[in-house]
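K.L.:
Curious how this folds, go ahead:
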Amino acid sequence: MGLNLINGIPAHILLVHVVVVLVPLTALALILCAALPSVMHRFGLALPVLALVSLISVPLTTHAGEWLERHVDSDPLVRAHTALGDELLPWALALFLVSTAVWWSYRRAAHHAPDSAGSTSAVALPLRLTAAVLSVVIGVGAGVQVYRIGDSGAKAAWHDGYSATAHSDRG
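P.N.:
You can find the predicted model right below:
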């Protein structure tokens, strides 16, 4: 049992907006924090918390989507969308793990270098470069997957639900 309906509306339709906003936002924040110590200094604990909320939102949304799939007509576009949706969780988990590692490494470096004003810059350059590259790969991968899922979902929902020409009685 889970969150399937919200005020009579399938929860997936509402929850998907959380994923569409938070996963790319988390990816962007991770890339910036990994590449720029000043950004990481400002974000602090907010980075892994944002990544955790993103991670939690993914299985909630996919569970609600699987419920919705059982309540609509069987359609290959819906099945394709569902299959793509199941592929987002590993990306969200990777965002969380790398966000937590980046936060922890900068926190650790700041703790060991309390005398410097910009103490997060004390993180070794090879570690920062590795974190930045890994963050870009995971961030771009997560963003692309969110796009692919959203595109397939829009096609599944709207493929024969509109007309390319306006109805004459509606101006």
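
K.L.:
CA atoms for contacts and neighbours, from now on please.
P.N.:
Fine.

K.L.:
In this structure, mark out all the strands, start to finish.
P.N.:
Counting by DSSP state E, the chain has strands at residues 5-6, 9-10.

K.L.:
Can you say which of those strands is nearest to residue 71?
P.N.:
Comparing these against residue 71 with C-alpha to C-alpha, the closest turns out to be strand 9-10 (9.6 Å).

K.L.:
Other residues contacting the closest one?
P.N.:
Here strand 9-10 makes contact (C-alpha atoms under 8 Å, 6 or more residues apart in numbering) with 4, 64, 68.

K.L.:
sorry, back to before: next, format the strands of the chain as CSV and append mean neighbour count and distance to residue 131.
P.N.:
As requested, these are exported to CSV (neighbours: other C-alpha atoms under 10 Å; distance: least, C-alpha to C-alpha, whole Å):
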stretch, mean neighbour count, distance to residue 131
strand 5-6, 14, 39
strand 9-10, 14, 38
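
K.L.:
would you list the ones you listed in TSV and tack on distance to residue 18?
P.N.:
Converted to TSV, the strands of the chain look like this (distance: least, C-alpha to C-alpha, whole Å):
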stretch	distance to residue 18
strand 5-6	14
strand 9-10	14
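
K.L.:
Quick test: name the residue nearest the centre of the chain.
P.N.:
By C-alpha atoms, centre = their mean, the chain has its centre lying nearest to residue 23, at 1.5 Å.

K.L.:
One more sequence to fold, the one below, so I can look at both together:
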Amino acid sequence: MGPVLVNGLPAHVLLVHFVVVLVPLTALALLACAVWPSVARRFGIALPVLALVTLISVPITTHAGEWLERHVQSDALVRRHTGLGDELLPWVIALFVMSVVVWWVYRRTARAASGQPESRAVTVAMPLRLAVLVLSLAAAVGACVQVYRIGDSGARAAWHDAYSATARTDGVRFR
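P.N.:
Here you go, the predicted model:
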């Protein structure tokens, strides 16, 4: 499904950085577009494209992580991290769906507004805009919280017992 090694190192370690950047970036772009129609018009099709790239990056990263899981010593921290990682995809699917909805709604309301008096276009669009905003907020917050939880558990799995809280003074490196 995707690379598992890059220059002899686990690809998951590299790919996870794409997810850590793209998910919050997509969430912020989605919220900005959902709140401000002018931002949505400027983003245009770029919003769903960004969300699609984000969506594609998650299973690729998860696949590389599953490969890595089979090549490290299993413990509770690793199992927790992989379990949380498996829970990200539905949130990113929600980001993608809401990005398409926001793009479509603002594209549609912009067309409708051009043929209707301003007050009627706003009245028609307001309930729909509010629903889109609430759903976008839920998807964005959920995705970002899940990325944080996954990252925290991954750092704990990778770094537990791998460093000393106090610096060594004998010139010997830890580990």
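
K.L.:
what's the TM-score here?
P.N.:
Overlay of the two chains. TM-score (TM-score structural alignment, normalised by the length of structure 1): 0.92; 168 aligned residues with a C-alpha RMSD of 2.0 Å.

K.L.:
thinking again about what came up before, can I get the contacts of strand 9-10 of structure 1 in TSV with distance to residue 123 of structure 1 and neighbour count?
P.N.:
As requested, these are exported to TSV (distance: C-alpha to C-alpha, whole Å; neighbours: other C-alpha atoms under 10 Å):
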residue	distance to residue 123 of structure 1	neighbour count
4	45	20
64	41	23
68	46	18
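
K.L.:
Can you provide the mean distance from the biggest helix by length in structure 1 to its aligned counterpart in structure 2?
P.N.:
Of all the segments of type helix in structure 1, defined by DSSP state H, the longest one is helix 125-158. Helix 125-158 of structure 1, aligned to structure 2 and superposed, deviates on average by 0.5 Å (mean C-alpha distance after the TM-score superposition for structure 1).

K.L.:
ok, now how distant is residue 67 of structure 1 from residue 1 of structure 1?
P.N.:
10 Å (C-alpha to C-alpha, to the nearest Å).

K.L.:
Look at those two and report which has more neighbours.
P.N.:
residue 67 (19 against 6; other C-alpha atoms under 10 Å).

K.L.:
of all the strands of structure 1, which lies closest to residue 37 of structure 1?
P.N.:
Residue 37 of structure 1 lies closest, by C-alpha to C-alpha, to one member of the strands of structure 1: strand 5-6, at 40.8 Å.

K.L.:
Average separation of that closest one from the aligned part of structure 2, please.
P.N.:
On superposition with structure 2, the mean distance recorded for strand 5-6 of structure 1 (mean C-alpha distance after the TM-score superposition for structure 1) is 0.8 Å.

K.L.:
Quick one: residues in contact with that strand.
P.N.:
With contact meaning C-alpha under 8 Å, 6+ apart, strand 5-6 of structure 1 is reached by residue 11.

K.L.:
Check stretch 103-122 of structure 1 too.
P.N.:
Contacts for stretch 103-122 of structure 1 (C-alpha under 8 Å, 6+ apart): 37-38, 40-41, 44-45, 47-48, 123.

K.L.:
For those residues, work out which two are farthest apart.
P.N.:
Farthest pair in the contacts of stretch 103-122 of structure 1 (C-alpha to C-alpha) is 48 and 123. Separation: 17.9 Å.

K.L.:
Please identify which of these two sits among more neighbours.
P.N.:
Higher neighbour count among residue 48 of structure 1 and residue 123: residue 48, with 24 against 19, using other C-alpha under 10 Å.

K.L.:
Let me see the contact set for the residue nearest to residue 65 of structure 2 when sequence neighbours are not counted.
P.N.:
The shortest distance from residue 65 of structure 2 to any non-neighbouring residue, by C-alpha to C-alpha, 6 or more residues apart in numbering, is to residue 12 (5.2 Å). Contact analysis of residue 12 of structure 2 by C-alpha under 8 Å, 6+ apart lists 4-5, 61-62, 64-65, 68.

K.L.:
Farthest pair within those residues?
P.N.:
Longest span within the contacts of residue 12 of structure 2, C-alpha to C-alpha: 5 and 62, 13.3 Å.

K.L.:
show me where structure 2 has helices.
P.N.:
Under DSSP H, structure 2 gives helices at 11-35, 37-43, 46-69, 76-86, 88-115, 118-159.

K.L.:
Off-centre distance for the first one?
P.N.:
Meaning helix 11-35 of structure 2. 4 Å (C-alpha atoms, centre = their mean, to the nearest Å).

K.L.:
Read off where that helix ends up in structure 1.
P.N.:
Aligning helix 11-35 of structure 2 against structure 1 (TM-score structural alignment) gives residues 11-35.
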